[in-house]
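>>> Here is a sequence with its predicted model. Questions after.
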Amino acid sequence: MRIPSRRRPRTVLVAAAAGTLLAPLLSGCWTGAGGTGSGGDSINVLMVNNPQMVELQKLTRAHFTKETGIKVNFTVLPENDVRDKISQDFANQAGQYDVATLSNYEIPIYARNDWLHEMNSYIAKDAAFDEQDILGPMRQSLTGDDGKLYGQPFYGESSFLMYRKDVFTEKGLTMPEHPTWQQVADLAAKADGAEPGMKGICLRGLPGWGEVMAPLTTVVNTFGGTWFDKDWKARLNSPEFEKATKFYVDLVREHGESGAAQSGFAECLNNMTQGKVAMWYDATSAAGSLEAAKSPVKGKIDYAPAPVEETKSSGWLYTWAWGIQQASRNPDKAWKFVSWASSKQYEQLVGDQIGWSNVPAGKRASTYTNPDYVKEAAAFQEMTKEAIEGARPTDPGVQPRPAPGIQFVGIPEFTDLGTKVSQEISAAIAGRQSVESALKKSQALAERISEEYEGR
């Protein structure tokens, strides 16, 4: 799927992409290489400070460097900070960092602007990497307009419905094998108050294009709505978009967690872990925390596919992946690191040395046939794999889309648009305005982008 060229010249587009993708620099503290470029037998890697990446940093010297002789200088930053620093270095092609953690939102955009090194030439010569073992939707989401791969996933996720099976049994409730959103709403009403202080469901309401807009957009998709039609006409005021948004807002206001307008992933995870909600629709990656050894709800949760209405599936798709900067001085050594960090062998290393619950899963089919992993993640691993394999990043709704993305629109401007629209939706969840008012303002914001892309 090719996003049409803009009215503005390419140099301006590159600057706009960089500027829109920049997040505020929050702290500026990091560990690692500092301002020096890579060279010789060393590479510089810039990555988000998520737990799986921190474990990678700990394992690299004793394993990757020992085996290859390649020294890896890590710069590790919180998510907002790392996005800012990556976009600056890659947009300017400064070459300070050879490799960076990028999501399936940024990689196609970066590839379009020639900021990334293609990986097909390396894959062709590296049979041991086993590219075909990477789950199909992951490969698709990291592919550029030219059909070449520009990223390799470190770990991935989709979304599904988590619910307290013990509460459902006690209340005589049955979760359908493939629930619809209306069925979920009915169950939320019946589970509301099942235990003292327990609400029926947790749904994100916190402003942010990656917070409330992620689950809400999957609801919009399966209700038949879309942010833009194939001709780039904004559709946030369409009956389908309005019906989905009103459904979501009404559900969380009537049967959702307290303080929903300020609840994101972390808050819902806390609510589910502490037994404050009976259901939660969110990322498949949450299951590992719910089933952790010290979790109060370990063994009490069951899992169902992302609810649908008009589509066969509706789960989102997200991955933290490795991208190699086009200006890298050491692309061959960078690939050696990327192929190691995304390999079956690395997963085995983590499983053996740290524990199988820490394996960066969600990217390889072989992970889900590994008996050690299957045993550790028995409660959710099959449902997670099905959710990822069922994700449709280029065809998530009922109509053709002008850009890829399930829980986002794969254009540089979406970070700003999604954030502003999320603020309007969150205000509706808080009861400060109607859904109609929120979407009227949101439509006006989206129409500005339509003007740039329409007819191209």
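Yep, that arrived.

>>> C-alpha only now, for contacts and for neighbours.
OK.

>>> residues near the closest residue to residue 40 other than its chain neighbours, how many?
Excluding the flanking residues, the one nearest residue 40 by CA to CA, 6 or more residues apart in numbering is residue 330, at 7.8 Å. Using other CA atoms under 10 Å, residue 330 has 22 other residues around it.

>>> Could you report the distance from residue 330 to residue 118?
Counting by CA to CA, to the nearest Å, the gap from residue 330 to residue 118 is 14 Å.

>>> if we can go back for a sec, the residue nearest to residue 40 is in contact with residue 43, isn't it?
Yes: with contacts counted by CA atoms under 8 Å, residue 330 reaches residue 43, the gap being 6.9 Å.

>>> tell me, what's touching those two both at once?
Here residue 330 and residue 43 have residue 98 as joint contacts, going by CA atoms under 8 Å, 6 or more residues apart in numbering.

>>> Please, where are all the helices along the stretch 251-400 of the chain?
For the stretch 251-400 of the chain, helices defined by DSSP state H, counting those that start in this stretch occupy the ranges 265-273, 286-290, 331-341, 344-353, 371-376, 381-390.

>>> A further structure is provided below for comparison with the first:
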Amino acid sequence: MTMLTRALLGATALCACGFAAAAQETTTLTIATVNNGDMIRMQGLADAFTEANPNIELEWVTLEENVLRQNVTTDIATNGGQYDVITIGTYEVPIWGRQNWLVPLNDLPAEYDVDDLLPPIRAGLSVDDTLYAVPFYGESSFVMYRKDLAEAAGVTIPEQPTWDEIKAAAAAMNDPDAGIHGICLRGKAGWGENMAFLTTMANSYGARWFDENWQPQFDSPEWKAAITDYLDLMNNYGPPGASSNGFNENLTLFQQGKCGMWIDATVAGSFVTDPNNSTVADQVGFALAPDAGQGKRANWLWAWSLAIPSSSDAPEEAKQFLAWATSKDYANLVAETEGWANVPPGTRTSLYENPDYVAAAPFAQMTIDSINAADPNQPTRDPVPYTGVQFVAIPEFQGLGTTVGQEFSAALAGQKTADEALAAAQELALQEMTSAGYIQQ
């Protein structure tokens, strides 16, 4: 062996050792997410990602919705760097994107096919045509109901119901002696819990959070009508302890056969029709969210999305994970392991053009119709100075929405009258908007 050969072999060995050392280096991504069914399913399937990316490890922080929002907001506002991937919604993305708190996502690989994202969902996750989050699932809201109970009660729930028809159906199906409540609605306080539902219900009655001069409108007859009807529905036909019920609690009640109707997120469609988890899977019907004759339905527009905080020290690895978790390949993986009906809905045009999905998901058409019907720029009958359907897209809304939600939750619990809750909401909103400078004294 010549000296040159020995040198070349030695150099090769050193290079191999260097590559081996590099290959052993791993990056840990800390992912903050919400404790709902689709996100938990993603965690169960994440081995497919780590097997394809052995240099990346995943660490999950799974939290209840209100807690997740609080923790993530605190971390990103303080540049804490606790998370590499965060689960956030359509409310936060535009606000945080403008603050440069999120990593832009306009350089995703071509095979990701950004143009396949549903236009209303993509627009809600962009600022000046720059994408700052990718949707894990998108949703609006609709009516889910027990077809067997409706038939037995002699009522018909049309595809485009009014609130009067919903009230009549709730009364007819209500049978507390049998443990069946005519209707289940959100009561848990939170800007993304009871106020998501109540804001859209109010929209359908012609109510609005603020007039064009940012003056609060809780003293309007439209808000009075919406809250009065909400309390009447829940007090007469709702489950006990409803002021503590959010999405997950009502989902459990419906799956257990204890709700005649449930008006909530379209993403619940796959859960209530899943025979492995729902006792009424073969008896569920769907309808658009109700209206009150004002030209607007009580349906919202939302996407639980994945984003990367600017404080992350592993943005490129985080982009790899985002691209995987919200890709067409991930949808196919869910279909192979869980069935097409369980694919995360409301994100891609191609999903609703897929005959396998449409055939497996009886809620598919109602979901896409509801998403397309929501209008963030004109959420209610009269003009408003804000965008957002079930929220007001200003930074102050997160705190204000929750404090107002506490007033209405207290009314549902019997601690206040509707008038008292509305008066308190009006005063809270007036103080906040004045101190924040929206209203000039």
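Alright, I've got the coordinates. Only a predicted model underlies this, so the values are computations on that prediction, with no experimental measurement involved.

>>> Any chance you could compute the TM-score here?
The TM-score (TM-score structural alignment, normalised by the length of structure 2) is 0.85; 411 aligned residues with a CA RMSD of 2.5 Å.

>>> Quick one: the helices of the stretch 251-400 of structure 1 as a markdown table, columns for mean neighbour count and distance to residue 202 of structure 1 too.
Formatted as a markdown table, the helices of the stretch 251-400 of structure 1 follow (neighbours: other CA atoms under 10 Å; distance: least, CA to CA, whole Å):
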| stretch | mean neighbour count | distance to residue 202 of structure 1 |
| --- | --- | --- |
| helix 265-273 | 19 | 6 |
| helix 286-290 | 20 | 13 |
| helix 331-341 | 20 | 34 |
| helix 344-353 | 17 | 32 |
| helix 371-376 | 16 | 26 |
| helix 381-390 | 21 | 19 |
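
>>> Pull the contacting residues for the equivalent of residue 356 of structure 2 over in structure 1.
When structure 1 is aligned by TM-score structural alignment, residue 356 of structure 2 is paired with residue 372. Counting by CA under 8 Å, 6+ apart, residue 372 of structure 1 makes contact with 351, 356.

>>> measure residue 372 of structure 1 to residue 78 of structure 1 for me?
Distance from residue 372 of structure 1 to residue 78 of structure 1, by CA to CA: 31 Å.

>>> same thing with residue 252 of structure 1?
29 Å.

>>> For the two, indicate the residue with more neighbours.
Between residue 252 of structure 1 and residue 78, counted using other CA under 10 Å, residue 252 has the larger neighbour count: 25 against 17.

>>> Next, work out how far apart the residue lying closest to the more buried one once chain neighbours are set aside and residue 162 of structure 1 are.
Excluding the flanking residues, the one nearest residue 252 of structure 1 by CA to CA, 6+ apart is residue 203, at 6.3 Å. As defined by CA to CA, residue 203 of structure 1 lies at a distance of 11 Å from residue 162 of structure 1.

>>> Touching both of those two, which residues are there?
Contacts common to residue 203 of structure 1 and residue 162, judged by CA under 8 Å, 6+ apart, are 280-282.

>>> Which one of the residues you listed is nearest to residue 350 of structure 1?
Proximity of these to residue 350 of structure 1 (CA to CA) peaks at residue 282, which lies at 25.4 Å.

>>> Surely residue 289 of structure 2 touches residue 140?
No: in this structure, residue 289 of structure 2 is not within contact of residue 140 by CA under 8 Å, at 9.2 Å.

>>> shared neighbours, the two?
Here residue 289 of structure 2 and residue 140 have 299, 370 as joint contacts, going by CA under 8 Å, 6+ apart.

>>> Nearest residue to the equivalent of residue 324 of structure 2 over in structure 1 in space, please, no chain neighbours.
Following TM-score structural alignment, the counterpart assigned to residue 324 of structure 2 within structure 1 is residue 340. Nearest non-adjacent residue to residue 340 of structure 1, counting by CA to CA, 6+ apart: residue 346, 6.3 Å away.

>>> isn't there a strand covering residue 219 of structure 1?
No: looking at residue 219 of structure 1 with DSSP: H, G, I helix; E, B strand; the rest coil, it is helix, so not inside a strand.

>>> Trace it over to structure 2, please.
Applying TM-score structural alignment, one finds that residue 219 of structure 1 aligns to residue 201 in structure 2.

>>> same deal with residue 303 of structure 1?
Checking TM-score structural alignment: residue 303 of structure 1 goes with residue 286.

>>> Residue 236 of structure 1 too?
In structure 2, residue 236 of structure 1 lands on residue 218 (TM-score structural alignment).

>>> tell me the contacts of its match?
Here residue 218 of structure 2 is in contact with 209, 224, 422-423, 425-426 (CA under 8 Å, 6+ apart).

>>> Wait, the match of residue 219 of structure 1 touches residue 298, no?
Yes: look at residue 201 of structure 2 against residue 298 with CA under 8 Å: they come within range, at 4.8 Å.

>>> one step back: and the residue nearest to residue 340 of structure 1, how far from residue 319 of structure 1?
Between residue 346 of structure 1 and residue 319 of structure 1 the computed distance is 17 Å (CA to CA).

>>> more neighbours, residue 201 and residue 298 of structure 2?
Neighbour tally, residue 201 of structure 2 and residue 298, criterion other CA under 10 Å: the higher count belongs to residue 298, 33 against 29.

>>> Give the aligned equivalent of the more buried one in structure 1.
So residue 298 of structure 2 corresponds to residue 314, using TM-score structural alignment.

>>> What separation do you get for its match and residue 220 of structure 1?
Counting by CA to CA - residue 314 of structure 1 and residue 220 of structure 1 are separated by 9 Å.

>>> returning to what we had before: just curious, which of the shared contacts of residue 203 and residue 162 of structure 1 is nearest to residue 169 of structure 1?
residue 280 (16.9 Å).

>>> so who does the nearest residue to the match of residue 303 of structure 1 once chain neighbours are set aside touch?
Excluding the flanking residues, the one nearest residue 286 of structure 2 by CA to CA, 6+ apart is residue 144, at 4.8 Å. Residues counted as contacts of residue 144 of structure 2 (CA under 8 Å, 6+ apart) are 261-264, 269, 284-287.
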